[in-house]
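Chemist: Show me how the following folds:
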Amino acid sequence: MVRVWDRVVRGFHWALVLSFVTAWLTSHSSEDIHHWAGYAAAALVSMRLLWGVIGTPYARFTQFLRDPATVVQYLLAILSGREARYIGHNPAGGAMVIVLIAAMALTALTGWLMATDAFFGVSWVEAAHSLAAHGLLLLVLLHIGGVVLASFRHRENLVRAMVTGQKRKAEPADIA
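Modeler: Coordinates of the predicted model:
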């Protein structure tokens, strides 16, 4: 086994899951809890952006961000069942991290704007928040599907890896 995900990445991931689920479940029932879950998500995203620059090697954006052509090639390889195993994020997973962070930031920002004097009750801000939140839910479901597929294809429990921080050591065909 090899240590891949540090405590900051794992703590961020599960705290963001908790804040998103809390915000989603309280969106129509408890405004205070919903707001605090959104503030927590915004703080977590800010922390992750910093950690993506100064964090441990597998946490850094430079380790897992790939150009769009590489992401498309990886997605095509998935369709043919020939995608490589990556020790860190694969190209699709790396792209999903960025898209999820951006969607969470947009959702938090529009939610915060709705609570300001300048944008309270403004219909386009409310619509943007709703669209961002629902889009984020779809992205989360796509993310979960990708994790399940990669876990199955590479015979590796990625959920457990995000709990323990450890993955199976690289084999000759794997990409570190």
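Chemist: hey, let's count contacts and neighbours off CA atoms from now on
Modeler: Fine.
Chemist: For stretch 62-75, measure first residue to last.
Modeler: 20 Å (CA to CA, to the nearest Å).
Chemist: So which residues make contact with that stretch?
Modeler: 53, 57-58, 83, 88-92, 94-95 (CA atoms under 8 Å, 6 or more residues apart in numbering).
Chemist: pretty sure L139 contacts L100?
Modeler: Yes - using CA atoms under 8 Å, L139 is in contact with L100, at 6.8 Å.
Chemist: Looking at these two, which is more packed in?
Modeler: Remark: of L139 and L100, L100 carries more neighbours, 19 against 16, as counted by other CA atoms under 10 Å.
Chemist: What strand or helix carries that one?
Modeler: In the assignment (DSSP states H and E), L100 maps to helix 91-114.
Chemist: Here is a second sequence; please produce its structure as well for comparison:
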Amino acid sequence: MASYARFSQFIRSPTLTLLYAGDMLRHKEPRYLGHNPLGAVMVVLLLLMVGGIALTGWMQTTDAYWGVEWVEETHEALAELLLVAIALHVVGVIHVSLRHHENLVLAMITGRKRAPAGGDIL
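Modeler: Alright, predicted model coming up:
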């Protein structure tokens, strides 16, 4: 079984991520069997935002932070940013699906993608 969901496999350096973003803008990005570098950034951002929403939501239930304005504002801002990030993620999935002619949603459900070709990155 492949380990494409492990952080050690899909977290890329900032340099590689920026190079991938440039390649994507030029429509020359390589196909990844796991998460591409921008997808990895999105996974980390989504996890951090959900964690922040959970933390600030919990903080609002405590005596120390009940009614504290910055906690409420942070909670609301993270929730709104999460909606934007989700929309960007969906756009990214659609873009990559069209660019590489594969159904990424189906691949997420089944865990299967077509075999790698010459320019693909495992």
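Chemist: which of the residues in the helix holding L100 of structure 1 are buried?
Modeler: By 16 or more other CA atoms under 10 Å, the buried positions in helix 91-114 of structure 1 come out as 91-97, 100-101, 103-114.
Chemist: now swap in stretch 64-71 of structure 1 and tell me
Modeler: When burial is assessed from 16+ other CA under 10 Å, stretch 64-71 of structure 1 yields the following buried residues: 64-66, 71.
Chemist: which bit of structure 2 covers that stretch?
Modeler: Mapping stretch 64-71 of structure 1 onto structure 2 (TM-score structural alignment) gives residues 10-17.
Chemist: Can you identify the element that follows the lengthiest helix in structure 1 toward the C-terminus?
Modeler: Secondary structure of structure 1 per DSSP state H: the longest helix is helix 123-153. Remark: after helix 123-153 of structure 1, the chain's next helix or strand is helix 158-164, criterion DSSP H and E.
Chemist: which bit of structure 2 covers the next helix or strand after that next one?
Modeler: Downstream of helix 158-164 of structure 1, the first helix or strand assigned by DSSP H and E is strand 166-167. Under TM-score structural alignment, the match for strand 166-167 of structure 1 in structure 2 covers residues 112-113.
Chemist: who touches the matching stretch?
Modeler: So stretch 112-113 of structure 2 is contacted by 33, 102, 107 (CA under 8 Å, 6+ apart).
Chemist: Narrow those residues to those that are buried.
Modeler: Taking 16+ other CA under 10 Å as the criterion, what is buried in the contacts of stretch 112-113 of structure 2 is L33.
Chemist: closest to G119 of structure 2 among the contacts of stretch 112-113 of structure 2?
Modeler: Nearest to G119 of structure 2 among the contacts of stretch 112-113 of structure 2: L33, at 11.0 Å, using CA to CA.
Chemist: okay but that closest one is in contact with A117, surely?
Modeler: No - the pair L33 of structure 2 / A117 is not scored as a contact, 10.1 Å apart, by CA under 8 Å.
Chemist: V50 of structure 2 maps to what in structure 1?
Modeler: So, by TM-score structural alignment, V50 of structure 2 is matched to M104.
Chemist: equivalent range in structure 2 for the longest helix of structure 1?
Modeler: Using TM-score structural alignment, helix 123-153 of structure 1 pairs with 69-99 in structure 2.
Chemist: buried sites along the matching stretch?
Modeler: Result for stretch 69-99 of structure 2 [16+ other CA under 10 Å]: buried residues 71-72, 75, 78-79, 82, 85, 89, 93, 96.
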